[in-house]
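In: Sharing a sequence plus its predicted fold:
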Amino acid sequence: MRDTQASKSRSLLYAAAAFLLLATCVSSQAKADVPTFTVGWSVYAGWNPYFYMQKSGILKKWADKYGIAIKVQRFDYAASLDAFVAKNIDACTMTNMEAFDLPAAAGVDSTAIIVGDYSNGNDAIIVRNGLTFDKLPGQKIMLVQKTVSEYLLERGMVLNGQQANLSKLKLINTSDSDIVAAFMNNKSNPVVVTWKPLVSQILADKSVHSIFDSSKIPGEILDLLVVRTEVLNRPDGSGQKFAKAVSGAWYETVAQLAAGQANAIKYSAGASGDSVESYKEQLKTTSLFATPKSAADFTTSPTIKQKMDLVRQFCFAHGLLGQGIKSADDVAIIYPDGSIQGKKDRVRLRFNATYMQAAQQGKL
């Protein structure tokens, strides 16, 4: 009798174990079937909110709404661009210039779905020993080459009458993760070009000062979220869901930031190891498009075309568009109104206001 009872107990235990195993397999398969997207971001006042967006659960809430999963991954800036071009991540925070001269120039068709802000003093040229623009030729200049730092440097030189001396500049390519220490610990490096919060850290040393910043060229250095167009246009529609989810999460996050919500400020500051006070100072020189309307209005205005034309001509002049490119028109840009800068069969960068407008209309 005891043997029969024991046999029944074992049978029940085996059945329960089998059921749990099956349930686990089904659950794992369900998770595997959820379309997953990865967004790369790097340290910058306008991009740190991606860290808070994930930390707060805002991103998960919006991803769940659309039945997808979204991860955010921090990189050094240049490494994030490399990962995007290599198709190791689906979307990436980057400036308008890098969107044009890296993925677009490499033939990676990309779409800017969020125009987040423009640098209004975040990027700066900083010098020692009272150097002025006419003294920069021949000096070692530390920066992340082929980025907006190089663009800012040239615009500063041109606007200060030094265009003829551009070829005499000595550029020292330095990672954004190393540039503060490399500049501050080596007094023989007299010039650095970088962005906040790195600018703020460097300017804490009163022996150096800024001679030019991005507030002198408003709207020229745009900060975007860029998605590979093939991801956006996936046949199963998951790419569209991603664009809607990340846009909804972004505008919920930015609304909190603009309202001064304590955790939004705290965690965005903490993303780069900054104090709340330092981060608030950075935001003062970041012209956030805090509402989807302001972002959509800028993206659909003639202004963005004017600014992008300056950028694309710079990229071509500096050979940043790759070998065999005979003009800036060989890498074309299309805007929300359908107008194209460049050759129609060479469109590689797209500005898409659809999701910003949907957020404005409350349709996400």
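Out: Noted; the coordinates are in hand.
In: From now on I want contacts and neighbour counts done on CA atoms only, so please keep to that.
Out: Fine.
In: Confirm residue 194 sits in a strand?
Out: Yes. Under DSSP: H, G, I helix; E, B strand; the rest coil, residue 194 sits within a strand.
In: tell me the contacts of it?
Out: 123-125, 143-144, 149, 176 (Cα atoms under 8 Å, 6 or more residues apart in numbering).
In: Check residue 267 too.
Out: 49, 51-52, 55.
In: alright, now check it against this:
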Amino acid sequence: MLNGIRKVGAAAALACALFVASCAPASEDATAPKTQFTIGWSIYAGWMPWPYAEQAGIVKKWGDKYGIEIDIVQVNDYVESVNQYTAGQLDGVTVANMDALTIPAAGGKDTTALIIGDYSNGNDGVLLKGTDNLAGIAGQQVNLVELSVSHYLLARALESADLAMTDVRTINTADADIAGAFTSPDVTAAVAWNPQLLTMKQEAGAHEVFSSADIPGEILDLLVVDTATLEANPNLGKALVGIWYETIALMQQDDEAGEAARAAMAQLAGTTPEMFEAQVATTHLYVEPAQAVAAATDPALIETMTRVRDFSFSQGLFGQGASSAEAVGMAFPGGKTLGDGNSITLRFDDSFMQMAADGEL
């Protein structure tokens, strides 16, 4: 089955990332031009175009166009992939917006969100047994991966029902264990992501009472790169964006070529075409670069990242040295900023996606 390892244990990830960064050998100068780059990915429906692009020769095609070599490397554990990026062992990585903020950016690594690929549009959900009313969650124990996007989704669900985090008790449950735990009669509330969510929905008496489809655009999946590396090597940005949109266009084709591409992605993910299609159906892909540019320049992105950073700070994910939610600075298109403008470490850059939209790659 397609592993649900996209969004796991952000607090532990931050601690681990800082440890890795402190112990890793010094990486090469990120400000120097170079011709070889490594991009890390982990299994998730919205990120499967990357390994397929390498398999299909699309990565080589765009690398050759710009005179560079790009290695698309699978990291079996999502957290480890982000840790490796934070430690300078990868030039870029696939990551969710919350984890981009709480791991590399909060750890001081200047990071650029080069591509906004998709948002979860039902891949994450809150389940209750015996009731289809979200208000029924009050007073319950909720199994989830604490300090992950599931925790954020729970906070947003409670907010929508005029409830607070103090109205429930969370039980930290690994993503590998949560589907099994939900089969127990004692577990009556849970938050999970696909593919576990699909399995858990089949449990007798289970009702999905809130999902990421209720907060469209808030759980984003990105490709981020080291800012200094991108500035020194703009051809990397051009090639990556070219690779992405060519592959996404192929994936969308309603013909044999498109079907074959999706089937290959499913195989790379270790799942069936049917399971892969089901997860893609609840993933809102920004198929056209202009759509991604619109998402990057929409004021709603700043509102989303404000919610994400406020939640992250409230859970201690910015580290002990952070005195407020303003501690980690973020930059957005149009010169807009959020947080400490003198310490910007997460940048949403629409310029390369705009080149794709304008046909300038």
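Out: Thanks, I have it. All figures in this text were calculated on a predicted structure; none of them were measured in a lab.
In: Next, the TM-score between them, please.
Out: The TM-score (TM-score structural alignment, normalised by the length of structure 2) is 0.82; 325 aligned residues with a Cα RMSD of 2.3 Å.
In: ok, back up a step: what's the closest of the contacts of residue 194 of structure 1 to residue 196 of structure 1?
Out: Closest approach between those and residue 196 of structure 1, by Cα to Cα: residue 123, at 6.4 Å.
In: For the residue nearest to that closest one when sequence neighbours are not counted, list the residues it contacts.
Out: Of all residues not flanking residue 123 of structure 1 in the chain, residue 195 sits nearest, at 4.1 Å (Cα to Cα, 6 or more residues apart in numbering). Neighbouring residues of residue 195 of structure 1 by Cα under 8 Å, 6+ apart: 44, 122-124, 149.
In: distance from the host helix or strand of residue 312 of structure 1 to structure 2 after superposition?
Out: Using DSSP states H and E, residue 312 of structure 1 sits in helix 302-317. By mean Cα distance after the TM-score superposition for structure 1, the fitted helix 302-317 of structure 1 averages 1.5 Å away from its aligned residues in structure 2.
In: any idea where the strands of the stretch 151-300 of structure 2 begin and end?
Out: 169-172, 189-193, 206-211, 220-226, 283-285 (DSSP state E, counting those that start in this stretch).
In: how far out from the middle of the chain is stretch 98-117 of structure 2?
Out: Between the centre of stretch 98-117 of structure 2 and the centre of its chain there are 10 Å (Cα atoms, centre = their mean, to the nearest Å).
In: From start to finish, how long is it in a straight line?
Out: 14 Å (Cα to Cα, to the nearest Å).
In: same deal with stretch 203-220 of structure 2?
Out: Start-to-end, stretch 203-220 of structure 2 (Cα to Cα) is 28 Å.
In: Over to stretch 200-218 of structure 1?
Out: With Cα to Cα, one end of stretch 200-218 of structure 1 sits 19 Å from the other.
In: So which bits of it are buried?
Out: 200, 202, 208-210, 212-215, 217 (16 or more other Cα atoms under 10 Å).
In: do the same with stretch 282-295 of structure 2
Out: Result for stretch 282-295 of structure 2 [16+ other Cα under 10 Å]: buried residues 282-293, 295.
In: in structure 2, which helix has the most residues?
Out: helix 234-252 (DSSP state H).
In: same for that one, what does it pack against?
Out: helix 49-55, helix 58-66, strand 111-120, helix 256-269, helix 351-357 (3 or more Cα pairs under 8 Å, 6 or more residues apart in numbering; DSSP states H and E).
In: again, only this time at 6 Å
Out: helix 256-269 (3 or more Cα pairs under 6 Å, 6 or more residues apart in numbering; DSSP states H and E).
In: could you check the angle helix 234-252 makes with the helix it packs on?
Out: 110 degrees (axes from the mean of the first three to the mean of the last three Cα atoms, to 10 degrees).
In: May I see the buried residues of helix 256-269 of structure 2?
Out: 258-259, 261-269.
In: ditto for stretch 173-180 of structure 1
Out: By 16+ other Cα under 10 Å, the buried positions in stretch 173-180 of structure 1 come out as 174-176, 179-180.
In: of the buried residues of stretch 282-295 of structure 2, closest to residue 252 of structure 2?
Out: residue 287 (8.0 Å).
In: what does that closest one align to in structure 1?
Out: For residue 287 of structure 2, the aligned residue in structure 1 is residue 290 (criterion: TM-score structural alignment).
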